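[1] sequence plus predicted model, see below.
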Amino acid sequence: MGEPLRVGVVGVGTISKQYLDVLTRLPNVDVVAAADLDTSRAKAVAEKYEGIRALTPDELYDDAEVEAVLNLTIPVAHASVSLAALGAGKHVYGEKPLAVTREEARPVLEAAAKAGLRVGCAPDTVLGTGTQTARALLDRGDIGVPTAATAFFVSPGPEPWHPDPAFYYQPGGGPLLDMGPYYLSALITLLGPIKRVTGRASRAYEQRTVGSGPKQGTTFPVEVDTHVSGVIEHESGVLTTVVTSFDVWAAKLPRIEVYGTEGTLAVPDPNMFDGDVEVFSPSSREWTVAKVAGGYANAGRGYGVADMARAIRQGGKHRASGELAYHVLDVMESLLESAAQGGAPVDVESTVERPDPVPEGATPDAA
């Protein structure tokens, strides 16, 4: 396995606990430092987790012990933090999205390539047993040749439970940019890259009301479309219908389904690492739950970091890559561009290799 990859975390807000709880139990990653603009947060992390030092962001970039930076800052800071880390000679793994726009994301990949460094990006949920079992079943032909798919994320929006939800409705927010990375990363893992999209978008309300917390009852403006529908054409020829919405109170819809010449595959929630994969066979006319056939078992947020650490130490590709995250961002922006043009088809400029599957029983330090 070699020495664990020494990681420093920049941005230790709410999501950082999930990462730290997982990474501190994985053998090929050693979290050695934490930094935040709010120094009290970094100090709290250092007090809770043994072996982690509290630093400022600049101190962390300059720290010789840190080999890779885990970028858990807010989306608008993703590109600048990643570029600072790469400029200091550190590998980078970040929360989704890679950046707010393609224009911000491209320099990150270019800087990494020039320096010979790795860039990884969430979501790594696709590395768990849910999506990877579905991938294994597709690859072995359980439903024949895939021809079409559907993907649905619908909700009433985060304001019923989130104490400060306005940022979800500002530029860079909305249901597609918020949840789309989970669904599109899973679809690309299952069916390959995307070459063309057609989209339409709308919004049901011009204002929203905070439903909980100290701001409960206050209103805020909606600045982005909150219902996005699209058709995406994979390079393989598969057509996927996608709906993401903050305008739906309730619905009986699948998360992701793949339709093939010899059956249908129901894929579990791509925001989770596991879940039942179900297969419908036309011969039996029944749905059956498939046995786990791939993926990291009992995985959690941070397995993508460990997968990248293995690739750095042993060579080869890491799966939750910056290139995949860039392609996902390109697809999302292309959908919104199509919607702004009244649904005119938009060619997706980027492409990416379909990530390698995660074999059943694999561990991120050895897969």
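    Looks like it arrived, so ask away.
[2] make it CA atoms for all contacts and neighbour counts henceforth
    Will do.
[3] stretch 258-272: how far from the chain's middle?
    18 Å (Cα atoms, centre = their mean, to the nearest Å).
[4] residues contacting that stretch, please?
    125-126, 128, 130-131, 134, 142-150, 182-183, 186, 254-257, 274-282 (Cα atoms under 8 Å, 6 or more residues apart in numbering).
[5] among these, which are located in helices?
    130-131, 134, 182-183, 186 (DSSP state H).
[6] quick revisit: just the buried subset of the contacts of stretch 258-272, please.
    When the contacts of stretch 258-272 are checked for burial by 16 or more other Cα atoms under 10 Å, the buried set is 125-126, 128, 130-131, 134, 142-144, 146, 148-150, 182-183, 186, 255-257, 274-281.
[7] can you redo the ones in helices among the contacts of stretch 258-272 as TSV with distance to residue 120?
    Formatted as TSV, the ones in helices among the contacts of stretch 258-272 follow (distance: Cα to Cα, whole Å):
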residue	distance to residue 120
130	21
131	19
134	23
182	15
183	17
186	16
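[8] closest to residue 111 among those residues?
    residue 182 (25.4 Å; Cα to Cα).
[9] count the residues that sit near residue 221.
    Neighbourhood size, residue 221 [other Cα atoms under 10 Å]: 13.
[10] one more: residue 227?
    By other Cα under 10 Å, neighbour count at residue 227 equals 22.
[11] what sits against the closest residue to it other than its chain neighbours?
    Computed as Cα to Cα, 6 or more residues apart in numbering, the closest residue to residue 227 that is not its neighbour in sequence is residue 245, at 4.2 Å. Taking Cα under 8 Å, 6+ apart as the criterion, residue 245 is in contact with 153-157, 175-176, 226-228.
[12] and which of the residues you listed is nearest residue 296?
    Comparing those against residue 296 with Cα to Cα places residue 153 closest, at 24.1 Å.
[13] sorry, back to before: state the distance from the residue nearest to residue 227 to residue 226.
    With distances taken as Cα to Cα, to the nearest Å, residue 245 is found 6 Å from residue 226.
[14] shared neighbours, the two?
    Joint contacts of residue 245 and residue 226 (Cα under 8 Å, 6+ apart) are residue 175.
[15] try it against this one:
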Amino acid sequence: MTDRIGIGIIGCGTISKTYFELAPKFAGLDIRACADLSREAAEIKADDYGIRALTVHDLLLADDIDLIVNLTVPDAHYLVSHEILVHDKHVYSEKPLALTIKDGKALGDLAKKKRLKVGCAPDTFLGGAQQIARKALDDGLIGDVIGGTCHVLSHGKESWHPNPDFFYKSGSGPLVDLGPYYIAALVNLIGPVKRVGALSSSAFNMRTIETGPRSGERIRVETPTTVHSLLEFENEASVTLSVSWDVWAHRHPPIEIYGTKGSLFLPDPNRFGGEVEWAGPDGQIRRLDQTGHPFAVANVQQNRTEYANYRSAGLADMVQSILHGGDFRCSLDRALHAVDVMASILKSGETGAFVDIEHSAKRPDPLSAAAANQLLQ
């Protein structure tokens, strides 16, 4: 059996650069072709990275492509992933897997029928910071987890994104855009969610685009832009998750986890690195040592700041599963669980009642330093 998988990419927008540049650092990943509704966009990426530019149709039919990465806009994720499976290819999708649990389950049913695998971002919970925190919890550093808080608050996308329309349409919003990072992190740390309750609102009915050729254009808000939710986990821990695009500034940390013997403080789960701290009964805050975990090492520089970015780690883990068997961490079940949690939070925000989660998922296996090294070239 070959030790590499032929990979194609559909969607050559902003996020594609990350995959084109980081995927070659991982074992088993061989990006061979790309496609986009804009032929010009595909050709630019093909020229930049020495691969073939194809139409979407031709990429779906390409004999040397075994897996396709779906980097289209979120409301196209289901349809594109469905077509990839119809054409007998594995699929790895950017988050979210789908906008409804019905569509997500349909992908799962088709994949099972075709004996294909479906994976889905985010994979940031495989980062050094999140995995060091996971080990601390597994080792009992703060005792049994009883609760926590999560905050992801800003004033939205329109200040920097030239086409922010989708983010404010029905079915989108800050929960769908940023919630997957926090839900994936929490499931990795604590386990699956059992039920949720929420309150939701929108502070502004219209938003003004502030950058690009459409600067000054007004767009309508069709989805909640502030959601405060309470997540009850199957182990009976309860965690608050507050997401908003109505907040100008705040001083909340991204994630805090509380246990019977102490507290754990985690960085932004949209990043692979960052400081992890903890405190015991004495209240003294200490930093956890991340030395030795390869996905904690800064490997990217932006605006003179170095940080850890190992996107494609989840894809590499999936490819190893295709090549050698076994489970992989960014699985369809966990992506479905995240979709169910987000849809249920939005439903609770509308009704004011708690909503039970129908689709559970196992807590993913931890990714040790040794296992992470095996994913790298």
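    That came in fine, so what should we check first? From a predicted model like this one, the values you see are computed outputs, not experimental measurements.
[16] quick one on the thing from earlier: inside strands: which ones of the contacts of stretch 258-272 of structure 1?
    146-150, 256-257, 278-281 (DSSP state E).
[17] quick one, helices of the stretch 101-250 of structure 1?
    102-115, 129-139, 175-191 (DSSP state H, counting those that start in this stretch).
[18] can you add distance to residue 7 of structure 1 and give those back as TSV?
    As requested, the helices of the stretch 101-250 of structure 1 are exported to TSV (distance: least, Cα to Cα, whole Å):
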stretch	distance to residue 7 of structure 1
helix 102-115	17
helix 129-139	26
helix 175-191	24
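[19] nearest to residue 299 of structure 1, of these?
    Short answer: helix 129-139, nearest of these by Cα to Cα, at 8.2 Å.
[20] buried residues in the closest one, which are they?
    Neighbour counts over helix 129-139 of structure 1 (16+ other Cα under 10 Å) mark 129-138 as buried.
[21] just stretch 367-374 of structure 2 next, same as before
    Applying 16+ other Cα under 10 Å to stretch 367-374 of structure 2 flags 367-369, 372-373 as buried.
[22] taking the residues you listed one by one, which sit in helices?
    Short answer: the buried residues of stretch 367-374 of structure 2 in helices (DSSP H) are 369, 372-373.
[23] ok, back up a step: narrow the contacts of residue 245 of structure 1 to just the buried residues.
    153-155, 157, 175-176, 226-228.
[24] so of the contacts of residue 245 of structure 1, which ones are in strands?
    153-154, 227-228.
[25] dump those to TSV, plus distance to residue 121 of structure 1.
    Formatted as TSV, these follow (distance: Cα to Cα, whole Å):
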residue	distance to residue 121 of structure 1
153	21
154	24
227	25
228	24
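[26] closest to residue 288 of structure 1 among those residues?
    Taking those together and measuring to residue 288 of structure 1 by Cα to Cα, the closest member is residue 153, at 23.5 Å.
[27] wait, that closest one touches residue 247, no?
    No - using Cα atoms under 8 Å, residue 153 of structure 1 is not in contact with residue 247, being 10.6 Å away.
[28] ok, now how distant is residue 322 of structure 2 from residue 65 of structure 2?
    Taken as Cα to Cα, the span from residue 322 of structure 2 to residue 65 of structure 2 is 14 Å.
[29] ditto for residue 5 of structure 2
    In terms of Cα to Cα, residue 5 of structure 2 sits 8 Å off from residue 65 of structure 2.
[30] what of residue 229 of structure 2?
    Distance from residue 229 of structure 2 to residue 65 of structure 2, by Cα to Cα: 41 Å.
[31] got it, and residue 241 of structure 2?
    39 Å.
[32] does residue 353 of structure 1 touch residue 192 like I think?
    Yes - counting by Cα under 8 Å, residue 353 of structure 1 touches residue 192, with 7.4 Å between them.
[33] okay, these two: which has more neighbours?
    residue 192 (20 against 13).
[34] which residue in structure 2 aligns with that one?
    Structural alignment (TM-score structural alignment) places residue 192 of structure 1 against residue 191 in structure 2.
[35] so its match makes contact with residue 233?
    Yes - between residue 191 of structure 2 and residue 233 there is a contact under Cα under 8 Å: 6.9 Å.
[36] returning to what we had before: and the residue nearest to residue 227 of structure 1, how far from residue 202 of structure 1?
    9 Å.
[37] equivalent analysis for residue 55 of structure 1, please.
    Counting by Cα to Cα, the gap from residue 55 of structure 1 to residue 202 of structure 1 is 44 Å.
[38] and these two? Which one has more around it.
    residue 55 (22 against 14).
[39] wait, what's in contact with the more buried one?
    Neighbours of residue 55 of structure 1 in contact, by Cα under 8 Å, 6+ apart: 33-36, 39, 42.
[40] pull the most distant pair out of those.
    33 and 39 (12.5 Å).
[41] what sits in contact with each of these two?
    In contact with both residue 33 of structure 1 and residue 39: 54-55, using Cα under 8 Å, 6+ apart.
[42] so for the two, which sits in the more crowded spot?
    residue 33 (26 against 15).
[43] any idea which helix or strand carries that one?
    Per DSSP states H and E: residue 33 of structure 1 is located in strand 29-35.
[44] after superposition, how close is that strand to structure 2?
    By mean Cα distance after the TM-score superposition for structure 1, the fitted strand 29-35 of structure 1 averages 0.6 Å away from its aligned residues in structure 2.
[45] if you count neighbours, what's buried in that strand?
    Of the residues in strand 29-35 of structure 1, those buried (16+ other Cα under 10 Å) are 29-35.
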